[in-house]
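Chemist: Turn this into a structure:
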Amino acid sequence: MDNNERTKDNEKAKMDLKEYCRRSDLHLQQNADGRWIKPKAKFTLNDDQKKDVCEWVHELKMPDGYASNFGKCVDKKHLKLFGMKSHDCHIFMQCLIPVAFSALPKPIWKPLTELSLFFKDLCSIVLKEDHLRQMEKNIPLILCKLQRIFPPGLFDSMEHLMIHLPYETRVCGPIQYRWMYPFERFLNKIKKTIKNKSRVEGSICQAYLAQEISYFAFHDFESHVLSSNNRVDRNDDLIKKNATQPTLSVFNLSGRSYGKKKGNIRWLDDKEVVAAQLHVLINCDEVKPFLNLYEKAWRDTYNDLTYDIIDKQIEADFPRWFKEYVNSNPQEISQDSYLQILVMGPLRQARSWSVYFANGYKFHTASCGEGKSTYNSGVCVSGTGQDGTISEFYGVLKEII
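Modeler: Predicted coordinates for the structure are as follows:
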């Protein structure tokens, strides 16, 4: 956005706010008894709106390990939030403000949303210098919009600090390497080691020395001895690669199931068998040369094929073509190759689980997570669009096979 467009947008926001204040009748009112009543500010929520926000936060589910259970921080009796940790406030400010305060009038809701997006962009993993320079220009305007809404007592040195954050990020780097969460957790851990409150510093030093001695002593133990050094992660996926019996790359991925040892056994229908076979062939590195050969043959035959047409042709005909090619060209396929077994397709008998660990994350199906306080059934898959650009497709896990 250039300077002219930004100026027009700011002027429009000012006019909208002035018109809103003119129509909202923000002045003292006199009732029938002759008493003067001070109306509530327009940025406050009534009891029904507060109740809706509290119920929404109480039923809100976050991914496992992303935030605390917000349902425990809701007081439905007094219609307020309490006991939120600093990280929970951070998540609420970045992601939940635009939804929680959507009942407010647009001239008030819009600056709050811009402030929420400002912090969300500031805490991103990838930052660009030109984007940070634009944020330096936008944050004073956002604060000016907020000063037109909220009382002057709200704005102190902490609110003014936001003006300097983009410049600090541009000079020092991403915020993830400089914020205080690791140190706050470390201080909380240290406070728990205090046994003698009259000698606080002595208790902390003795506990810290004992931990350091134990940490270095564990280096002399055997690898099978469990300690803080080789502790298994909470979402460990048990990466085991069998070097004596190599398999195809698509079957050598890390991951482990949870629950029943053998899972729920069921039979796949014809549509599911075709989908499973196509998924394995497309995602197997050993099959990629044959997939490229099939795609090249179609492009040589038809020059004006689009990505969408090629993808549909691969879904419809590639498994059959791959089977015929492997059977008719045995000289290109070694006798002990797993490709000869791969063309036979999957078994119809399959096992399904409700919980699965993969890539350091915990996934469960939507039905399994109905009674849980976390939501781990959402998945995101990267794919290539018709114009060759990479897009992200979102979905919900119904079953893990």
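Chemist: C-alpha only now, for contacts and for neighbours.
Modeler: Noted.
Chemist: what's the distance between residue 19 and residue 281?
Modeler: According to CA to CA, to the nearest Å, residue 19 stands 62 Å off from residue 281.
Chemist: Spatially nearest residue to residue 72, not counting backbone neighbours?
Modeler: residue 58 (7.3 Å; CA to CA, 6 or more residues apart in numbering).
Chemist: how about this one, so we can line them up?
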Amino acid sequence: MRTGDHVLAMVNDLHVIFGKGPGGLAVPNDVEGHAPMWKKKSIFWDLPYWKELEVRSSIDVMHVTKNLCVNLLGFLGVYGKTKDTPEAREDLQRLHEKDGMPPKQYEGPASYALTKEEKEIFFECLLSMKVPTGFSSNIKGIINMPEKKFQNLKSHDCHVIMTQLLPVALRGLLPENVRLAIVKLCAFLNAISQKVIDPEIIPRLRSDVAQCLVSFELVFPPSFFNFMTHVLVHLVDEIVILGPVFLHNMFPFERFMGVLKKYVRNRARPEGSISMGHQTVDVIGFCVDFIPGLKKIGLPKSRYEGRLTGKGTLGGGNSIICRDGYSWSEAHYTVLQNSTLVTPYVDEHKNSLRSKHPEQCDDWITCEHIRTFSSWLETRLRGDTTVCDELYSLSRGPSSTVLTYKGYEINGNTFYTIAQDQKSTNQNSGVRFDAATERGNDTYYGYIMDIWELDYGHDFKVPSFKCKWVNLSGGGVQVDPQYGITTVDLNNLGYTDEPFVLANDVAQVIYVKDMSTRPWKRKDKEANTSYDEPKRHIVLSGKRDIVGVEGKTDMSEDYEKFHEIPPFKVKADPSILINDEDYPWLRRNKQMTQAKKK
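Modeler: Prediction:
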């Protein structure tokens, strides 16, 4: 790697007069006839510390991801004009001329291009996707179903496609070795996009991106490899120096440019308009923050208020009298079970049961504890003036009048009931609950049926979700050993005796159809029936949205409360698998299987 002193010495004596008119002076080629690496000396070299910087110009990961996405989708045949042209095949032939391969080995369907049937499945999967509020743009708006093409892709759309959606949509499509290389690249981009990157995985990330590029060289024609593909190998070294990608990404700057553009009132003087608009906002902010007793007039209440602590959004907080005493008791017990104030009394009650029923087993003690604990706690603390108000309110139990909602915002997430989800363009009903059990930590997946807000009096309300949970055993939850993808069977439900969970303790997930588990169509079955639906769904993590919440950033302590589950993880080296094939750039069916290299 060149040092700052070395680069400064290369540009220090450059003298260029730009232009083709009289006096124009170009930079001459070197002694070997190569074009010069630099054509001018940047003014930044006048800064005394510039040559000491390890990174003087960071890589724009946002636009690298966008250009890489558009390039890859073009070769898959789902964006713009096809890149699988005769010229590309000729380039591939010239690349392998030294291997003495006959010209016919460069003819035929490409292994990296989706077939017509695969495009049907690919876009059917994308069309069925519904993402949470604030996750991305509506997927239906960026796909053209009649032409089976992507359209109107923005930078963030490309980021979501490459880090989340593409491996899911490609599930079961393309030859396995080609698909493995693409998924590994997406897993690499997902890993470097995280808020926290473990330094111990840096060597693995370097190896992963190298394996991906080697695999692509064996499959794609030379036209696939442009400058944007090359700079991927430098991203990890840059992360070691500058930190995670989000610290030096272009997204915040692009958003702020959108804010500045709105200040323009006089199009003939855009710079002055931006300056005056920014100055006006600063003055108003100063007045609001530092003038005591200032009351806002005509300004609406911030819609972000309560997004972290919890507030109902849809349904209007309808009050209903809970006539289902069993569900009411389950919800109340869930609140008691998760309260640190109540924890000391749990052991006391269990010990009391064991002393009264020494002949009973632990399972019977647990069931009896769940059934009688709330009434025992109320009797135990009745008349006790030493306990705090919150504990005393918990012991008395909530009101039988329950507030119900169709939507609820808490921890920066927007949650819906499954009934509301079916009417919405978003999917906000999927939840994940991490529980500590005797076997260790278990992760439960489910979806919300009802949203309750229990009223314990004195402005003390506890939101809870009534959910249906997927069985952890019996094929309910599985992890793909090759891709690390978690899949669930939403019809394999269990744990009906524990439906409630505190709204503050769940993370949001997305369920996407796993098209590889869809049954083969039969002639005696009609299309678009439940028979054609995939048997399993892929689990992806949702995204918390705290933009606009006062005093909170995405580095706040409570922001990292839930650990995101990696959507996919590939341990195998796809370049080794692809190198075992004679013609990895061609798609071979069973009748055209070629002998493997020995």
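Chemist: which position in structure 2 aligns with the residue nearest to residue 72 of structure 1?
Modeler: Superposed on structure 2 with TM-score structural alignment, residue 58 of structure 1 falls opposite residue 127.
Chemist: Looking at residue 19 and residue 281 of structure 1, which one has more neighbours?
Modeler: Neighbours around residue 19 of structure 1 and residue 281, counted as other CA atoms under 10 Å, are more numerous at residue 281. The numbers are 22 against 12.
Chemist: what do we get in structure 2 for the more buried one?
Modeler: Per TM-score structural alignment, residue 281 of structure 1 is aligned with residue 336.
Chemist: swap in residue 95 of structure 1?
Modeler: By TM-score structural alignment, residue 95 of structure 1 lines up with residue 164.
Chemist: Isn't that match up against residue 188?
Modeler: No - using CA atoms under 8 Å, residue 164 of structure 2 makes no contact with residue 188, being 11.2 Å away.
Chemist: biggest strand in structure 2, by residue count?
Modeler: Of all segments of type strand in structure 2, defined using DSSP state E, the longest is strand 440-455.
Chemist: in that strand, what's buried?
Modeler: By neighbour count on 16 or more other CA atoms under 10 Å, the buried set for strand 440-455 of structure 2 is 444, 445, 446, 447, 448, 449, 450, 451, 452, 453, 454, 455.
Chemist: Kindly report the same for stretch 218-225 of structure 2.
Modeler: In stretch 218-225 of structure 2, counting by 16+ other CA under 10 Å, buried: 218, 219, 220, 221, 222, 224.
Chemist: pretty sure residue 83 of structure 1 is in a strand, no?
Modeler: No - using DSSP: H, G, I helix; E, B strand; the rest coil, the secondary structure at residue 83 of structure 1 is coil, not a strand.
Chemist: From residue 68 of structure 1, how far out is it?
Modeler: For residue 83 of structure 1, the distance to residue 68 of structure 1 - CA to CA - is 11 Å.
Chemist: So which of these two has more stuff around it?
Modeler: residue 68 (19 against 12).
Chemist: Tell me the counterpart of the more buried one in structure 2.
Modeler: Taking TM-score structural alignment, the alignment pairs residue 68 of structure 1 with residue 137 from structure 2.
Chemist: after whichever strand or helix holds residue 121 of structure 2 comes which helix or strand?
Modeler: Assigned by DSSP states H and E, residue 121 of structure 2 falls within helix 116-128. Per DSSP H and E, helix 116-128 of structure 2 leads on to strand 143-144 as the next helix or strand towards the C-terminus.
Chemist: For that next one, give me the average deviation versus structure 1.
Modeler: In the superposition with structure 1, the average deviation recorded for strand 143-144 of structure 2 is 1.3 Å (mean CA distance after the TM-score superposition for structure 1).
Chemist: before we move on, the earlier item: which ones are touching the residue nearest to residue 72 of structure 1?
Modeler: When contacts are counted by CA atoms under 8 Å, 6 or more residues apart in numbering, residue 58 of structure 1 touches 70, 71, 72, 73, 74.
Chemist: quick one: it and residue 51 of structure 1, what's the gap?
Modeler: Applying CA to CA to residue 58 of structure 1 and residue 51 of structure 1 gives a distance of 10 Å.
Chemist: Likewise for residue 3 of structure 1?
Modeler: Taking CA to CA, one finds residue 3 of structure 1 at 42 Å from residue 51 of structure 1.
Chemist: the more surrounded of the two?
Modeler: residue 51 (18 against 8).
Chemist: Sweet, I'm off.
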